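Undergrad: Attaching a predicted model along with its sequence, questions to come.
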Amino acid sequence: MAEPRKWTYLMDMDGVLVHEEHLIPGADKLIEELRAKGNQFLVLTNNSIYTPRDLRARLHRTGLDVPEPSIWTSALATAKFLDSQRPDGSAFVIGEAGLTTALHEIGYVLTDRDPDYVVLGETRTYSFTSITTAIRLIEQGARFIATNPDATGPSREGSLPATGSVAALIEKATGHRPYFVGKPNPLMMRSALNTLGAHSESTLMIGDRMDTDVRSGLEAGLRTILVLTGISTPDTAERYPYRPSRVIDSVAELVGNVDDPFPG
């Protein structure tokens, strides 16, 4: 009898494993089972504010034990992309420690003097001065990169403007559209696969958003699972021209079945 396929799991973080700093029931059991069975996995996030170490601590407070190397952010994907395009380059960065640390680790110089790139990431303190500097550097020839296209982010008080909104402002001012590295760009998935040394044929993507998680998974050739613990509902999912491989209420349905996530 053939051995069951050993699936590699890529999982979005917010809306899949946690929701507003609270553990989604079953998420801890899923991570425990994946680690016990030796399935490779990465927890993905489009948020570029935090380093993997920061995110590990945040997840640990909710009850999730996710190793630091098992966390993949749009900041890491952006750094990997820039390293492949222009090694040892320079960048003017609008962002937080997650992004600046990732760029420093690939040997990039952060500067506002004739940089190769303007790199826009997530921050809670967008500065008019920094945005103005970014606009002028792009006008002078710097290439425009953004970590992700998310227009808004969640908070306890409601929506916050996110990278995509500020990118639109800079694009309007310069006439230059940024290259977005994070989801739904399948580059985010492919960089995650390369980091694990995994293959698309045996990898699945779990997410709560059709427009980013499911789309990027499909475009990277992965099987996809939509969970209903975040943004998407059965009704909103039906409005898209593409479908996930499976729809489940939450990741709790995968517990006990990590080697058979697509029964039937």
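TA: Here it is on my side, so go on. What you see is a predicted model, and the numbers here were worked out from it, not measured in a lab.

Undergrad: make it CA atoms for all contacts and neighbour counts henceforth
TA: Fine.

Undergrad: Sketch out the helices for this structure, chain order is fine.
TA: 27-37, 52-62, 74-85, 97-105, 128-139, 163-174, 186-196, 215-219, 234-237 (DSSP state H).

Undergrad: Need these in a markdown table (columns: distance to D116).
TA: Converted to a markdown table, these look like this (distance: least, Cα to Cα, whole Å):
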| stretch | distance to D116 |
| --- | --- |
| helix 27-37 | 40 |
| helix 52-62 | 26 |
| helix 74-85 | 10 |
| helix 97-105 | 13 |
| helix 128-139 | 9 |
| helix 163-174 | 16 |
| helix 186-196 | 21 |
| helix 215-219 | 27 |
| helix 234-237 | 40 |
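
Undergrad: Distance to M11 and mean neighbour count added to these, as a markdown table?
TA: Formatted as a markdown table, the helices of the chain follow (distance: least, Cα to Cα, whole Å; neighbours: other Cα atoms under 10 Å):
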| stretch | distance to M11 | mean neighbour count |
| --- | --- | --- |
| helix 27-37 | 10 | 17 |
| helix 52-62 | 14 | 17 |
| helix 74-85 | 13 | 22 |
| helix 97-105 | 19 | 21 |
| helix 128-139 | 32 | 16 |
| helix 163-174 | 21 | 18 |
| helix 186-196 | 10 | 20 |
| helix 215-219 | 10 | 22 |
| helix 234-237 | 18 | 13 |
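
Undergrad: what's the closest of these to D208?
TA: helix 234-237 (9.9 Å; Cα to Cα).

Undergrad: so who does P161 touch?
TA: Listed by Cα atoms under 8 Å, 6 or more residues apart in numbering, the contact set of P161 reads 151-153.

Undergrad: any chance of the residues you listed in a markdown table, plus neighbour count?
TA: Output for these, formatted as a markdown table (neighbours: other Cα atoms under 10 Å):
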| residue | neighbour count |
| --- | --- |
| A151 | 15 |
| T152 | 15 |
| G153 | 14 |
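
Undergrad: which of those lies closest to V258?
TA: Of all these, V258 sits closest to G153, with 30.3 Å by Cα to Cα.

Undergrad: Surely the closest one touches S159?
TA: Yes. Using Cα atoms under 8 Å, G153 is in contact with S159, at 5.6 Å.

Undergrad: quick one: the spatially closest residue to Y9 that is not a sequence neighbour from D28, how far?
TA: Leaving out its chain neighbours, the residue that sits closest to Y9 by Cα to Cα, 6 or more residues apart in numbering is F41, at 4.5 Å. According to Cα to Cα, to the nearest Å, F41 stands 14 Å off from D28.

Undergrad: then this one, side by side with the first:
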Amino acid sequence: MVEHKPIECWMTDMDGVLVREGNIIPGADTLLSRLRDKDVPFLVLTNNSIHTPRDLRYRLQATGLDVPEDAIWTSALATAAFLNEQRPQGSAYVIGEAGLTTALHDIGYVITDRNPDYVVLGETRTYSFSSIATAMRLVERGCRFVATNPDATGPSPEGILPATGSVAAMISKATGVDPYFIGKPNPLMMRAALNRLGSHSESTVMVGDRMDTDILAGLEAGMRTVLVLSGITRESEIDRFPFRPTRVVSSVADLVDEV
């Protein structure tokens, strides 16, 4: 048996863990309240780059969840942190919405289609043929290609929607250039989150609903992982993967007493 250090910090995915289709998942409010009351550091992570942390805080409040703005870590913020480290005060052609453009402006990036340092692809509900074609031409000319996350689809009331990974595949197919994906399962996003918390992977747990992003990212960052069955991954699907979470629970309600 592996002897683990006590859990001192928590990270949780958002959709499928805390909320589902705009509704709170039972137990999520109690878990977050317990973390706040006991001053346990935590972050809510999301691969969605559409919204700013302020927007997400407002959306979560509408479901009954009180999450501080500085406790929300998005793939857009992780992408901005990466670019700021790699090429400070650079420029980028961006396909995305306010969550991504705001994060890049905040680090001093110029958003332009004239000889940018990077093409940065994020998620949007209004992908346009013109913007994708522009991104293709820029990448073909030698611009570095970065994408916020590899998720191929996203949910909607009508069914799945194409997401960043699908559009990235179009650009890659046309140019022969693959992007560098920043969001989960890249452990880069997790290490940046650990730095933000000032925590160590050995004493941090990652709670998620997707084996291919949340659990894989936590595993590769050296964290303990908890898979909740309230979101994407079904229990019958776990054995398809060559890795396993540390634990499997029905929902975050099963974790409240462990804080």
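TA: Structure's in. What do you need? Note that the coordinates shown come from a computational prediction; the quantities given were computed from them, not determined experimentally.

Undergrad: circling back: quick one: which of the helices of structure 1 is nearest V255 of structure 1?
TA: With Cα to Cα as the measure, helix 27-37 is the member of these nearest V255 of structure 1 (5.3 Å).

Undergrad: what inclination does the closest one have with respect to helix 52-62?
TA: On the basis of axes from the mean of the first three to the mean of the last three Cα atoms, to 10 degrees, helix 27-37 of structure 1 is oriented at 120 degrees to helix 52-62.

Undergrad: Average separation of helix 27-37 of structure 1 from the aligned part of structure 2, please.
TA: Superposed on structure 2, helix 27-37 of structure 1 shows a mean distance of 0.2 Å to its aligned residues (mean Cα distance after the TM-score superposition for structure 1).

Undergrad: so what's H51 of structure 2 up against?
TA: For H51 of structure 2, the contact set (Cα under 8 Å, 6+ apart) comprises 97-100.

Undergrad: likewise D116 of structure 1?
TA: D116 of structure 1 makes contact with 89-91, 142-143 under the criterion Cα under 8 Å, 6+ apart.

Undergrad: Now with 6 Å, please.
TA: D116 of structure 1 makes contacts with 90-91, 142, as judged by Cα atoms under 6 Å, 6 or more residues apart in numbering.

Undergrad: And for R56 of structure 1?
TA: E68.

Undergrad: Distance check, it against R156 of structure 1.
TA: In this structure, R56 of structure 1 and R156 of structure 1 are 21 Å apart, going by Cα to Cα.

Undergrad: Also T195 of structure 1?
TA: Noted for T195 of structure 1: a distance of 33 Å to R156 of structure 1, by Cα to Cα.

Undergrad: Next: M13 of structure 1.
TA: Taking Cα to Cα, one finds M13 of structure 1 at 17 Å from R156 of structure 1.

Undergrad: Of these two, which one has the most company?
TA: The neighbour comparison of M13 of structure 1 against R156 (other Cα atoms under 10 Å) goes to M13, with 22 against 7.

Undergrad: and that one, what is it in contact with?
TA: Contacts for M13 of structure 1 (Cα under 6 Å, 6+ apart) come out as 43-45.

Undergrad: how about 10 Å then?
TA: By Cα atoms under 10 Å, 6 or more residues apart in numbering, the residues touching M13 of structure 1 are 19, 42-47, 55, 59, 71-72, 206-208.

Undergrad: picking that back up, tell me which of the helices of structure 1 approaches N257 of structure 1 most closely.
TA: Taking the helices of structure 1 one by one with Cα to Cα, helix 27-37 is closest: 9.1 Å.

Undergrad: So which elements touch the closest one?
TA: Where contact means 3 or more Cα pairs under 10 Å, 6 or more residues apart in numbering; DSSP states H and E, helix 27-37 of structure 1 is packed against strand 41-45.

Undergrad: equivalent range in structure 2 for the strand it packs on?
TA: Aligned using TM-score structural alignment, strand 41-45 of structure 1 spans residues 42-46 in structure 2.

Undergrad: Which residue, other than its chain neighbours, is closest to whatever residue of structure 2 lines up with F81 of structure 1?
TA: Matched by TM-score structural alignment, F81 of structure 1 corresponds to F82 in structure 2. Setting aside the residues directly before and after it, F82 of structure 2 is nearest to I182 in space (Cα to Cα, 6+ apart), at 7.9 Å.

Undergrad: What of A237 of structure 1?
TA: Once flanking residues are discounted, A237 of structure 1 sits nearest to M210: 6.4 Å by Cα to Cα, 6+ apart.

Undergrad: is it true that that neighbour touches I231?
TA: Yes. Contact status for M210 of structure 1 versus I231: in contact at 8.6 Å, counting by Cα atoms under 10 Å.

Undergrad: and for those two, which residues touch both?
TA: Here M210 of structure 1 and I231 have A237 as joint contacts, going by Cα under 10 Å, 6+ apart.

Undergrad: Count the neighbours of the residue nearest to F82 of structure 2 for me.
TA: 25.

Undergrad: got the contact list for it?
TA: 47, 75-82, 146-150, 188-190 are the contacts of I182 of structure 2 under Cα under 10 Å, 6+ apart.

Undergrad: which among the contacts of M13 of structure 1 end up buried?
TA: Neighbour-count burial (16 or more other Cα atoms under 10 Å) applied to these gives 42-47, 55, 59, 71-72, 206-208.

Undergrad: what would the residues you listed look like in CSV with distance to V214 of structure 1?
TA: Below are those laid out as CSV (distance: Cα to Cα, whole Å):
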residue, distance to V214 of structure 1
L42, 16
V43, 15
L44, 13
T45, 14
N46, 14
N47, 17
L55, 23
L59, 23
I71, 19
W72, 17
I206, 8
G207, 6
D208, 8
